[in-house]
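[1] Predicted structure and sequence below. I'll ask about it afterward.
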Amino acid sequence: MRGLKEYATEYAKMAFYKPSALEREIGICPMFAGRMVAKPHYQTIPRTYSYYILQFVLDGQMMFRAGGEPVYLDKGDMFCLFPEKTVQYGVIPEKPQLQLIWFGLEGEGVGSLLQSVGIKEERPYARRACSHGIPGMLHQLLDEFLLLKSGSTSYYRWISKLYEVFDQLVIARPPGAANSREKNSYAWIKESETFMSMHYNEDISVQDVADYVGIHRSHFTVAFTKLLGISPGQYLLRLRMTNGARLLEETDFSITEIALSLGYSDIFAFTRAFSNYYRMPPSVYRSNRRIEQEQAGPLRSDAPMPG
């Protein structure tokens, strides 16, 4: 077995890496990587691991058990050993030519990365994940890991290769697997609210929001309006207007600066939208609020306290 070291139950090659503090803060850290060719009697004992270990079946067939009934995985499938979860796996005697390649990962971002390709604790495997071309990319990722360990390449180059693998894994997922949701689930409504709250000042449209959550625009608009009592377009407008009003009250930014900070192309578009929403131009709104504040005056030190 060229390049592999012989062990009692396998031929394998593995290397370890110690990530830096910065790499740990980024949230996806390579810890170790390797590949193996199993001997006919290869079996692991039930055990737990401290890291995520993402594995790909390059050849053969295997049994995999993670707390429940065993599942049988074939060439092209992938599975993950989750931290602190008991697992056991090994060859099937009828098809002993098992070959695996694996990557040990650590960090807060790993779980979300795995979820993007359908790998979760309750179902830690995916069938037919490795389409044509992915096995070669996995070998390149392993080679890049060895260079990372030796200091011959950078963490950023390695993680870019990892993202390329996941990009292909997403593309290779069966039709309808991406963005799958229960029919009566509106979890994506919350996702859309979060997206709009983060990006309302970047001239996003309702179509951009629908594309982000992976829902057809018409269905997205109807469901959003039914659940929240306001259309997504009105929701976006409300975010822009309430934040525009806040900036008029709390800052000395010019109206042009406020318009641009809210994603409007010019002061005229903002003034028109603001006037329709508040029934007065932004300049009048600012003037009225400042008059109200002056009339209220500072709180007198000898004023009686409430209660």
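    Arrived safely.

[2] contacts and neighbour counts: CA atoms only from here.
    OK.

[3] What is the neighbour count of Val206?
    Neighbour count for Val206, taken as other C-alpha atoms under 10 Å: 19.

[4] From what I see, it and Tyr235 are in contact.
    No: here Val206 does not reach Tyr235: they are 9.7 Å apart, not a contact under C-alpha atoms under 8 Å.

[5] name the element Thr225 belongs to?
    Assigned by DSSP states H and E, Thr225 falls within helix 217-228.

[6] in terms of contact count, name the helices or strands touching the following helix or strand past that helix.
    Counting by DSSP H and E, the element after helix 217-228 in chain order, helix or strand, is helix 232-250. Judged by 3 or more C-alpha pairs under 8 Å, 6 or more residues apart in numbering; DSSP states H and E, the packing partners of helix 232-250 are helix 217-228, helix 255-261, helix 282-296.

[7] what's the closest non-adjacent residue to Trp188?
    Closest residue to Trp188 apart from its sequence neighbours, by C-alpha to C-alpha, 6 or more residues apart in numbering: Val213 at 6.1 Å.

[8] now swap in Met62 and tell me
    Once flanking residues are discounted, Met62 sits nearest to Val91: 4.5 Å by C-alpha to C-alpha, 6+ apart.

[9] ok, how many other residues are close to that neighbour?
    Residues lying near Val91 (other C-alpha under 10 Å) number 24.

[10] and what of Gln55?
    Neighbour tally, Gln55, other C-alpha under 10 Å: 20.

[11] can you check Val284 too?
    12.

[12] cool, Leu227 as well?
    Residues lying near Leu227 (other C-alpha under 10 Å) number 11.

[13] Over to Lys226?
    Lys226 is flanked by 11 other residues according to other C-alpha under 10 Å.

[14] quick one: the strands in the protein?
    Using DSSP state E, the strands found in the chain span residues 5-6, 10-16, 29-38, 52-59, 61-65, 71-74, 78-81, 88-91, 99-106, 125-126.

[15] Put this next to the first one:
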Amino acid sequence: MHDLLQTSFLSPLKEDIVKASQFISNGPLVLAASADLEGLLALGFLEAALLDAGISYSRRFLQPMKHVPRDEQNIVPKYNGTKIVFIDSFGKTDDTNSENVLIVKPKEVEVQFPHSEQKKRGTVDVVIQSSALASMISPTGTKTTSFRPYVGAGQWLMEGLDTTIDPIHTLVRDFLRDEGTIKVVPLPEISQPNVDMIPGLSERRLKKLRTLWTDMNANQRSQALSEFCLPSLATEGISTARFEELVWKRMVLPNQEKDLASILHLLQSEWPETKDEALLFASRLLDSWLRTGHLFESTD
């Protein structure tokens, strides 16, 4: 695996990540996050690394962030004399000066694409940061390595792609593709895509296109897929940036029939509404992910 800290999207945060990895490595500690998919993903990377490294820790899922009042100030749990790592997926907390508390939250960076002099600003989500921490704590650990294909999952869930092109998503997707961790393929090459992410898409026409796909050359594929997407372009409910990703650049994980976007979409649709059910669902899902290395779309 390549070094995440050498990438343009994480190198600006290198000093903070190194300090955070030292804090975590000197366990024992408590890992805490809200019972949301974003928090679970980040927590998973840290737990995988701590298990690989044999560092003692305990986990605490808190109520989902949608149940927390907007003006709530004290969302970081307190444990006297115990070090805490709190995953603040939505950037709700202020920085703390406490020597016993580490807060991992989204951070803005300025990045530059290869072969371009133009710089863009973007926000690095907590999952990417946690994956970098995991790779420092346990660079070659079995669980840490198996989680690598999910590095871009949190960035996909962020709102950046709902308005415009998210430079961080693009960079992390291409990074994982170039190191061979994932494949990036168009929609017809996904064996079990979740089609309801794209309003107006015809599953029947998609099946027909998939049967013809292997016999088409590159130009024919481009034209056929463009024509297939035309009806969906006239519908509302999805940004152009996210639409293009779902049609042309699906992220495929090793040994899985569903692409990453489909897996995340299904998990979000299945996520319980009530606090207690969400806490149990998140805990069971994370246990399963740590045990199998696969983020299943159901815990049944």
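    Noted; the coordinates are in hand. Given the structure is predicted, the values throughout are model-derived calculations rather than measurements.

[16] Could I get the TM-score for this pair?
    Their TM-score after superposition, calculated using TM-score structural alignment, normalised by the length of the second structure, is reported as 0.25; 135 aligned residues with a C-alpha RMSD of 6.6 Å.

[17] thinking the residue nearest to Trp188 of the first structure is in contact with Thr194, fair?
    No: counting by C-alpha under 8 Å, Val213 of the first structure stays clear of Thr194, with 10.7 Å between them.

[18] Phe147 of the second structure and Lys183 of the second structure, how far apart?
    Per C-alpha to C-alpha, to the nearest Å, Phe147 of the second structure is found 15 Å from Lys183 of the second structure.

[19] before we move on, what about Val30 of the second structure?
    Taken as C-alpha to C-alpha, the span from Val30 of the second structure to Lys183 of the second structure is 35 Å.

[20] Same question for Tyr57 of the second structure.
    In terms of C-alpha to C-alpha, Tyr57 of the second structure sits 34 Å off from Lys183 of the second structure.

[21] nearest to Ser283 of the first structure, of the strands of the first structure?
    Ser283 of the first structure sits nearest to strand 29-38 of all the strands of the first structure, at 51.3 Å, using C-alpha to C-alpha.

[22] mind listing the strands for the second structure?
    Applying DSSP E to the second structure gives strands spanning 29-34, 57-62, 83-87, 101-104, 107-112, 119-124, 183-185, 250-252.

[23] Mean neighbour count for those - can I get that in TSV?
    Converted to TSV, the strands of the second structure look like this (neighbours: other C-alpha atoms under 10 Å):
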stretch	mean neighbour count
strand 29-34	24
strand 57-62	16
strand 83-87	24
strand 101-104	21
strand 107-112	16
strand 119-124	16
strand 183-185	18
strand 250-252	25
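
[24] Of all those strands, which one comes closest to Glu270 of the second structure?
    Of those, nearest to Glu270 of the second structure by C-alpha to C-alpha is strand 29-34, at 16.6 Å.

[25] I'd like to know which elements the closest one is packed against.
    Using 3+ C-alpha pairs under 8 Å, 6+ apart, strand 29-34 of the second structure sits against helix 37-53, strand 57-62, strand 83-87.

[26] if you set the cut-off to 10 Å instead, what comes out?
    Contact analysis of strand 29-34 of the second structure by 3 or more C-alpha pairs under 10 Å, 6 or more residues apart in numbering; DSSP states H and E lists helix 14-25, helix 37-53, strand 57-62, strand 83-87, strand 101-104, helix 275-292 as its packing neighbours.

[27] export those to TSV and tack on distance to Ser232 of the second structure?
    Converted to TSV, those look like this (distance: least, C-alpha to C-alpha, whole Å):
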stretch	distance to Ser232 of the second structure
helix 14-25	41
helix 37-53	28
strand 57-62	38
strand 83-87	36
strand 101-104	38
helix 275-292	33
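
[28] Between those, which one is closest to Ser222 of the second structure.
    Per C-alpha to C-alpha, nearest to Ser222 of the second structure of those: helix 37-53, 33.7 Å.

[29] State the distance from the nearest residue to Trp158 of the first structure once chain neighbours are set aside to Glu25 of the first structure.
    Once flanking residues are discounted, Trp158 of the first structure sits nearest to Glu144: 6.0 Å by C-alpha to C-alpha, 6+ apart. Glu144 of the first structure sits at a distance of 21 Å from Glu25 of the first structure (criterion: C-alpha to C-alpha).

[30] More neighbours: which of the two?
    Each of Glu144 of the first structure and Glu25 has its neighbours counted (other C-alpha under 10 Å); Glu144 has more, 21 against 13.
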